[in-house]
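K.L.:
Sharing a model that was predicted from the sequence below.
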Amino acid sequence: MVLFLILLVPLLAPGAKIKEICNVIGVRDNQLIGYGLVVGLNKTGDGTTSKFTLQTIANMLQSMNIKLDPRDIKSKNVAAVMVTATLPPFARQGDKIDVVVSSMGDAKSIEGGTLLMTPLKGVDGRIYALAQGSVTIGGRNGRGGGTLNHATAGRIPAGALVEQEVAYDLYSRNEATLSLKEASFQNAISIQNILNRYYKERVAVAIDARTIKLRKPKSVSMIEFLARAGELSIDYNIKPRIVIDERTGTIVSGIDIEVEPVMITHGDIVVKIEERKSLPAIRKGSDTVNIGRNTQIQPQNNAVVTRTGATTVANIARSLKKLGATPKDIISILEAMKNAGAIHADLQII
């Protein structure tokens, strides 16, 4: 089923906390990856065509003083997998983190299998964690990830032990740097001003649209300084954006994103938006839809009529859907409007 989402996203969101819109540079997650074997499968593992799996089994057995030619291995109860995890900032030795296990051979399913001890390495090639445990199917793909709803990928909650820490001495530092998640000169200046007013001295300076340099006051530690700073709220200026998922046909837009006068022809669909002398209209064949702002759409003969007002992306999407336009048609029309300069919001296609 196609989903159209028109969300109320105001251009100004007062009260956004600094910690919600900024990151502290250097305090971040690190990605880990490893290669291992899942065993204990009920004939749903890799077949003999996955030669790397057979070689891996032979190498593992050889480390246990069992020499075996890979060509002699016929087991279908083993699958070669890639193991991924996210090492959070300030993770310490002995902490447990979730891992995601994904088949890389021709296994039909890894459900119910057990991952053998697998070293997880960072981009620098060093081992930061060891993963092992029973694989579950249908969980969440890491923190905030999507659902793993197929049998060739699963997860192990708390399945890896941290063996090595990423050193970052924040306590003894006198300076830190904030990075806005979305660049904005106005937001950078707002953060600078509120921090300087709160501490009654120059502790922050915005150096560009994304970066704010901080110098802690002498009366507090860096940890306390960042904790207090993160709780301060600013009037957060949000740049309007339209997000389109081409695969599912989902459109997410602020409800007040206006469309300038324009005429677009797409197949048998004509979108004509004029100055406020008359209602803007969308026509498909003999059917017409008039569009306005913040109104209830009411069928009237073969037309859909609304009261006059500004034309928004929300109105256009609803009206096109009522005329039976496909998600591909709606996406193409919005892209054409953006390219013609009729939509000033960012258009993000995922």
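P.N.:
Alright, I've got the coordinates.
K.L.:
CA atoms for contacts and neighbours, from now on please.
P.N.:
OK.
K.L.:
So which elements touch the helix ranked longest in the chain?
P.N.:
Looking across the chain with DSSP state H, the single longest helix is helix 185-199. Judged by 3 or more Cα pairs under 8 Å, 6 or more residues apart in numbering; DSSP states H and E, the packing partners of helix 185-199 are strand 204-206, strand 211-215, strand 233-237.
K.L.:
hmm, try it at 10 Å
P.N.:
The elements that helix 185-199 packs onto, with contact taken as 3 or more Cα pairs under 10 Å, 6 or more residues apart in numbering; DSSP states H and E, are helix 18-21, strand 175-180, strand 204-206, strand 211-215, helix 222-231, strand 233-237.
K.L.:
In what element of secondary structure is residue 5 found?
P.N.:
Counting by DSSP states H and E, the secondary-structure element that holds residue 5 is strand 4-7.
K.L.:
try it against this one:
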Amino acid sequence: ARGYGSATALDARTVQVRVPSGNSSQVRFLADIQNMEVNVTPQDAKVVINSRTGSVVMNREVTLDSCAVAQGNLSVTVNRQLNVNQPNTPFGGGQTVVTPQTQIDLRQSGGSLQSVRSSANLNSVVRALNALGATPMDLMSILQSMQSAGCLRAKLEII
């Protein structure tokens, strides 16, 4: 059963298929499904902040560009470096791998201007600010300023 009516979308993640009768037809049908190319449109980067509770929800597409941040008595320094690991033996078949290393430094006194390097993980920055006791207003102000400066690569929605 190929073509119209052989597959039905049950929800956004589930597709129900009608498998043809006969072992050889079933095997061929399942092989066709396994080899099927599915193009998924990438999701837009988005951060949603609940202004009442201070909850911050973001998807995995959110990234940061380099910027400097200071808010009241809170300061955060985020440094992210890329390390290159190469195999010792040139003919051993190993592959060169690039691995990120992120270091977060938190301070609660003297809101001096702090640097945030490109591609730092916004989730880590928000967790660090929450651990310091940043208020929902602090979080909103910092993220809005980062977006205005072009550092936050995401749509910011405050509810």
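P.N.:
That came in fine, so what should we check first? Since the structure is predicted, the reported quantities are computational estimates derived from the model, not experimental observations.
K.L.:
one step back: buried deepest among the helices and strands packed on helix 185-199 of structure 1, which one?
P.N.:
Ranked by average neighbour count under the criterion mean count of other Cα atoms under 10 Å, these are headed by strand 204-206 at a mean of 22.
K.L.:
residues in structure 2 aligned with that strand?
P.N.:
Under TM-score structural alignment, strand 204-206 of structure 1 corresponds to no residues of structure 2.
K.L.:
all strands for structure 2, in order.
P.N.:
Secondary structure of structure 2 by DSSP state E: the strands cover 7-9, 15-17, 46-49, 56-58, 63-64, 67-69, 75-85, 97-107, 114-116, 152-153, 155-158.
K.L.:
ranking the ones you listed by burial, who's on top?
P.N.:
Note that of the strands of structure 2, strand 152-153 is the most buried (mean count of other Cα under 10 Å), with a mean of 22.
K.L.:
Mean deviation, it versus structure 1?
P.N.:
With mean Cα distance after the TM-score superposition for structure 1, strand 152-153 of structure 2 departs from structure 1 by a mean of 0.9 Å once superposed.
K.L.:
which bit of structure 1 covers that strand?
P.N.:
Per TM-score structural alignment, the counterpart of strand 152-153 of structure 2 in structure 1 is residues 343-344.
K.L.:
Not counting its own residues, what contacts that stretch?
P.N.:
Where contact means Cα atoms under 10 Å, 6 or more residues apart in numbering, the residues beyond stretch 343-344 of structure 1 that reach it are 239-242, 257-262, 312-313, 334-338.
K.L.:
Go again with 8 Å.
P.N.:
Around stretch 343-344 of structure 1, the neighbours that count as contacts under Cα atoms under 8 Å, 6 or more residues apart in numbering are 257-260, 337-338.
K.L.:
centroid residue for structure 2?
P.N.:
If you average the C-alpha coordinates of structure 2 and look for the closest C-alpha using Cα atoms, centre = their mean, you land on residue 60, 1.7 Å from that point.
K.L.:
So that residue is in contact with residue 42, correct?
P.N.:
No. Taking contacts as Cα atoms under 8 Å, residue 60 of structure 2 lies outside contact range of residue 42: 10.6 Å.
K.L.:
what would the contacts of stretch 343-344 of structure 1 look like in CSV with distance to residue 12 of structure 1?
P.N.:
Conversion of the contacts of stretch 343-344 of structure 1 to CSV gives the following (distance: Cα to Cα, whole Å):
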residue, distance to residue 12 of structure 1
257, 13
258, 16
259, 19
260, 21
337, 24
338, 22
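K.L.:
Remind me what whichever strand or helix holds residue 118 of structure 1 packs against, helices and strands.
P.N.:
If you go by DSSP H and E, residue 118 of structure 1 is part of strand 114-121. For strand 114-121 of structure 1, the contact count by 3+ Cα pairs under 8 Å, 6+ apart identifies strand 30-39, strand 79-87, strand 127-134 as packing neighbours.
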